[in-house]
Structures are given as structure tokens and as C-alpha cells.
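Trainee: Based on what follows, work out the 3D shape:
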Amino acid sequence: MTGASVEEGAATPRHVAIIMDGNGRWAARQGLPRVAGHRAGAEAVRKTLKAAVKAGVECLTLYAFSSENWRRSEEEVTDLKGLMRYYLERELDELAGQGVRLDFIGDPSAFGPELWKKLEAARDRTRDNDRLHLVIALNYGSRAEIVEATRAIARDVAAGNLDPDAVDETHLDAAMQTAALPPLDLLIRTSGEIRLSNFLLWQAAYAELMFVDTLWPDFDGDALDEALAAFSRRQRRYGGR
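Mentor: Take a look at the predicted model:
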């Protein structure tokens, strides 16, 4: 893909989310095992992150491991966990140096105490950085998130702390794991698939959606710049004319 910079003065989305799809197909086309596609995908994360920092994106949320991914083979899940551990150790110093704050949504504790301890330590180390908020969705499913948010509100109602007739979108939004993040502006999915795959369903209600044919390992800074430039040309109406 050819580079395309966002025009000076054009609106840059505060919050961008990406469904990073296509690692397996990329590896198959190269005649390589699936884990090679995941390794190449991790390099694409590095390139995209640098471009997001440079463009002034405030928050970048990446769909790294869905709650449905546990259905994959035990070997592939083990490889993914190993890659997470490896790149976390390798990239943490650079993330901290770039002013990136690392955070997570979903339930990363399901990956086991050793990896979860490393993830928590990385989050704690970078919590005061403010150049870009990098949120990794691990063992995440949007429907489960909505259900848990509903349960939290129901508990408040049952405890007498909230009038059920007063419950509105604001209450549900505040109960989401993304409550502290800016509203989602742009959601990108790679690999040519045109679906959200249980990712940020609530948050994407008025986000701009982009589906690109590029397989995730081939996505880079130029590809992100093109998406940001396309975003800047869209008119967001939020239901208005």
C-alpha cells in the first residue's frame, strides 16, 4: 500500500480499534506454520503502534485474543501465549520510552498466573505514561462484557442504590471495561472479512468502520496513515442529516 498522510488540520480519531485478522492465511500463503504468521503479526503491531504515536492517536485498542480463540488447537494457544510473553519482555522498554501506557480488557488472568503477573507488572510500569494509551483485548468477548455490565447495574438496583427507571445508556457505558477510554471513533478490520466478531459491539455504535483486504502481517504505518486519512474525509452525522 502506498503511504497517505492525514492532511494538516484534519481530524485525527482519538480512539482507534483494530481487529487484527489474517495471520493464519498470511502464513499459509508463505508456506509457513501458523505461528510464523503470529510472529509476523506481532511485528505489524510494532509498526502500527509507532505510526499511531506519530499521528497523535490518543488510544489504540487491539483485539489480540478473543474468548472464542480457546477453541483453537492447544499447540496454537501455547504458541500465542509464548509470543505474548516474548514480545512483552522484548518491547516493554521501548513502549515505556515512547510514553505508551499499556492496559488490558477482557480476562487475561485466564492465561495463567505467570503470564498474568508479567502483564500486571507491565501495566504498572507504564501507568503514568500519557502519549498513547495502548489497550490489548485478551480473552475478551463483547457479549460477555455487556452481560457483566448489566449484572453490575442489576446488583446496584437490588441493593437499593439505583432506581431501575433511572437506568440509561450512561449507566451501561460506565459499567463497561472501556469506561475510562475515549469514545471509539474508528474500528478497522484487516483481511477482507466484514464482521465485528464479538468485538466492542456496544462501543462501535457510532464508530466509523473500515474493512480492508490487507492481511494483518502486511499492515504497517502506511496502512494506518491511509485509514486515518480516509477517516478525516468522512462526515460523522450520529443519526443527523
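
Trainee: rest of the way, CA atoms for contacts and neighbours
Mentor: Fine.

Trainee: show me where the chain has helices.
Mentor: Secondary structure of the chain (DSSP state H): helices located at 23-30, 34-55, 74-97, 113-126, 142-158, 169-175, 221-233.

Trainee: next up, for comparison:
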Amino acid sequence: MALFKTKESIVIDDAQLKIPQHIAIIMDGNGRWAKKRMMPRAAGHKAGMNTVKRISSSASELGVKVLTLYAFSTENWSRPSDEVNFLMQLPINFFNDFVPDLIKNNIRVAITGNIEALPNATRNAVLQAVEQTAGGTGMILNFAMNYGGQVEIVNATKVIAEAVEKGQINIADINSTTFATALQTAHLGDLAAPDLMIRTSGELRLSNFLPYQAAYSELYFTDVLWPDYSADDLLLAVQSYTKRDRRFGGLKDESEK
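Mentor: All right, here's what the predicted structure looks like:
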């Protein structure tokens, strides 16, 4: 029976941990990490890529079924062109280096977002990683790339409206299941909704990340900047999740009425 020791010297018995099936992470703080060290922002993004490798492996070892990482939002295109270009190169470098480890650890790569708008080299690297790891039956490493939650909801509404217009479904038949299948996370099936959403760097907002899917997610915020985020930090978040009582708007027993 393994014991995990966190940075706060809290010893956790892994038999008592309640492991979230789906963890989603807003990987924030790369730029501030670099600024604190008087380095260019690109250095922070590169360090953050190494953290992705570290946390992906840790989440897989914990038994997480889906790890969704907010890699690039639809709003990130507004950043300076040299930074955007660097961010578009990162997936190419990441997958070239990390895919063998993903295959070894039985991890499958998946994508949420509009990757058709990505540069050809970036899109090809992403699709190749998806293909190369398709045989993985362990954790799904799901990257949200060129993803925006509000755009996703609008597009899902258009898909459903078109289906109604064509007579494929009736308005009365539209329900939460219908809507979920029109979202970009439909490929995750019953695991589309994150159990735990983590944001690093101290910011207290979701930044247009999975707004529909996160309706009942447990939220966890930490001041740790993403490049510094460690396996111990992930365990702290899981420990916090373990202590929470998820009731989804209901009551646990009659005594709570």
C-alpha cells in the first residue's frame, strides 16, 4: 500500500484516494514563470511542455482515465505572431519526442477543438500522434487545441438546428444527450464531463474552457505556475477532490433536507 507525501507534508494513503475519472487542467503561468527568471516567454512555454510530460505520466499512474489539457484557445491567436508561431511548433516537438513514451505507457492521444485551422505541420503532427497511439487502451491524453467553449456551444446549436431543418430529429427530441453528441468532446463519450478542473498560476476563472461540460466539475485553483507543477501538486488536487461531497444538486440523505 503506497503512501504519497505532498509538499505540505500530508501523508495520503492511496487506498483512500478517490481518483477522478476525468481531470481537466488550464495550464497557466508559463509567461510569468519566464518573466520571473528574466527569460523570454518562449522559455516558459518550453518548460511547460516538459510539465505536460511529467503530469501526463503521473495522471496515468494514478489511474485517471482522461486528462484534458487546455493547450491553445481560440483567443490565443490574438497573441504576438512570434509567440503564436512558437506555440504552433511546440506540438511538433512534443509529439516527436514523447510519442514513444506514450505508446510504452499505453496512453492514447485525442484532440478536442478545430484543428483544421492549425498550420499544416502542426495539424499533421497532431494527427500522426493520434494515429500512432490509437492502440492505447489506458489513459486518454486529450489536448484542447484551437478550442473555445462558447464557439463550441454555438456550433453545436447549429448542428442540431440543421438536423431539425432536415427532418432528422424533432425539436421535442432535443435533450442533454442530443446536445452532448454535438459537442467537440463527444468522442469521450460518458467521460466528456471533467470530474475535477484544475487551474494553475492563481487565476480564478475558467477562461472559456469546457463551460458546458464543467457544469458540475469540482474546481481547484493553485498559485503554482504551470512549469513548476509537480506530481505532488497533482496529488494535492486529488486529495482535495477526495474530501469533497459531490451531490449534483441533490441531497445525500434525508437528514440534509
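
Trainee: sorry, back to before: turn the helices of the first structure into CSV, columns for mean neighbour count and distance to residue 135 of the first structure.
Mentor: CSV is the format used below for these (neighbours: other Cα atoms under 10 Å; distance: least, Cα to Cα, whole Å):
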stretch, mean neighbour count, distance to residue 135 of the first structure
helix 23-30, 17, 20
helix 34-55, 19, 11
helix 74-97, 14, 12
helix 113-126, 15, 10
helix 142-158, 16, 15
helix 169-175, 14, 17
helix 221-233, 19, 17
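
Trainee: got JSON lines for those, with distance to residue 185 of the first structure too?
Mentor: As requested, these are exported to JSON lines (distance: least, Cα to Cα, whole Å):
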{"stretch": "helix 23-30", "distance to residue 185 of the first structure": "25"}
{"stretch": "helix 34-55", "distance to residue 185 of the first structure": "14"}
{"stretch": "helix 74-97", "distance to residue 185 of the first structure": "23"}
{"stretch": "helix 113-126", "distance to residue 185 of the first structure": "24"}
{"stretch": "helix 142-158", "distance to residue 185 of the first structure": "17"}
{"stretch": "helix 169-175", "distance to residue 185 of the first structure": "15"}
{"stretch": "helix 221-233", "distance to residue 185 of the first structure": "9"}
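
Trainee: Contacts only, for the residue sitting nearest the centre point of the first structure.
Mentor: For the first structure, the residue nearest the mean C-alpha position is residue 62 (2.0 Å; Cα atoms, centre = their mean). Counting by Cα atoms under 8 Å, 6 or more residues apart in numbering, residue 62 of the first structure touches 17, 18, 19, 20, 134, 135, 136, 137.

Trainee: which residue in the second structure lines up with it?
Mentor: Aligned by TM-score structural alignment, residue 62 of the first structure pairs with residue 69 of the second structure.

Trainee: The aligned residue in the second structure for residue 124 of the first structure and residue 109 of the second structure: what is the separation?
Mentor: In the second structure, the residue equivalent to residue 124 of the first structure is residue 131, according to TM-score structural alignment. Going from residue 131 of the second structure to residue 109 of the second structure by Cα to Cα, to the nearest Å gives 8 Å.

Trainee: go on, residue 122 of the second structure?
Mentor: 15 Å.

Trainee: Please apply the same query to residue 211 of the second structure.
Mentor: 22 Å.

Trainee: Looking at the two, which one has more neighbours?
Mentor: For residue 211 of the second structure and residue 109, the more surrounded residue by other Cα atoms under 10 Å is residue 109, and the numbers stand at 27 against 17.

Trainee: The more buried one contacts residue 125, doesn't it?
Mentor: No. The pair residue 109 of the second structure / residue 125 is not scored as a contact, 11.5 Å apart, by Cα atoms under 8 Å.

Trainee: aligned partner of residue 81 of the first structure in the second structure?
Mentor: By TM-score structural alignment, residue 81 of the first structure lines up with residue 88.

Trainee: Its match: what's it in contact with?
Mentor: 118, 119, 122.

Trainee: OK, contacts around the counterpart of residue 172 of the first structure in the second structure?
Mentor: Under the alignment (TM-score structural alignment), residue 172 of the first structure pairs with residue 179 of the second structure. Going by Cα under 8 Å, 6+ apart, residue 179 of the second structure touches 156, 157, 160.

Trainee: just those residues now: which is nearest residue 232 of the second structure?
Mentor: Closest to residue 232 of the second structure out of those is residue 156 (37.5 Å), distances taken as Cα to Cα.

Trainee: you'd agree the closest one is up against residue 182?
Mentor: Yes. With contact defined as Cα under 8 Å, residue 156 of the second structure counts as touching residue 182 (4.9 Å).

Trainee: Test my guess that residue 191 of the second structure contacts residue 66.
Mentor: Yes. With contact defined as Cα under 8 Å, residue 191 of the second structure counts as touching residue 66 (7.3 Å).

Trainee: what touches both of those two?
Mentor: In contact with both residue 191 of the second structure and residue 66: 21, 22, using Cα under 8 Å, 6+ apart.

Trainee: so what's in contact with residue 131 and residue 109 of the second structure at the same time?
Mentor: Here residue 131 of the second structure and residue 109 have no joint contacts, going by Cα under 8 Å, 6+ apart.

Trainee: Map residue 47 of the first structure onto the second structure.
Mentor: That one, residue 47 of the first structure, aligns with residue 54 by TM-score structural alignment.

Trainee: Could you do residue 146 of the first structure as well?
Mentor: So residue 146 of the first structure corresponds to residue 153, using TM-score structural alignment.

Trainee: In space, what's closest to its match - neighbours in sequence excluded?
Mentor: Leaving aside its sequence neighbours, residue 153 of the second structure sits nearest to residue 183 (Cα to Cα, 6 or more residues apart in numbering; 6.9 Å).

Trainee: Give the burial count for that neighbour, as a bare number.
Mentor: Residue 183 of the second structure has 23 neighbouring residues, counting by other Cα under 10 Å.
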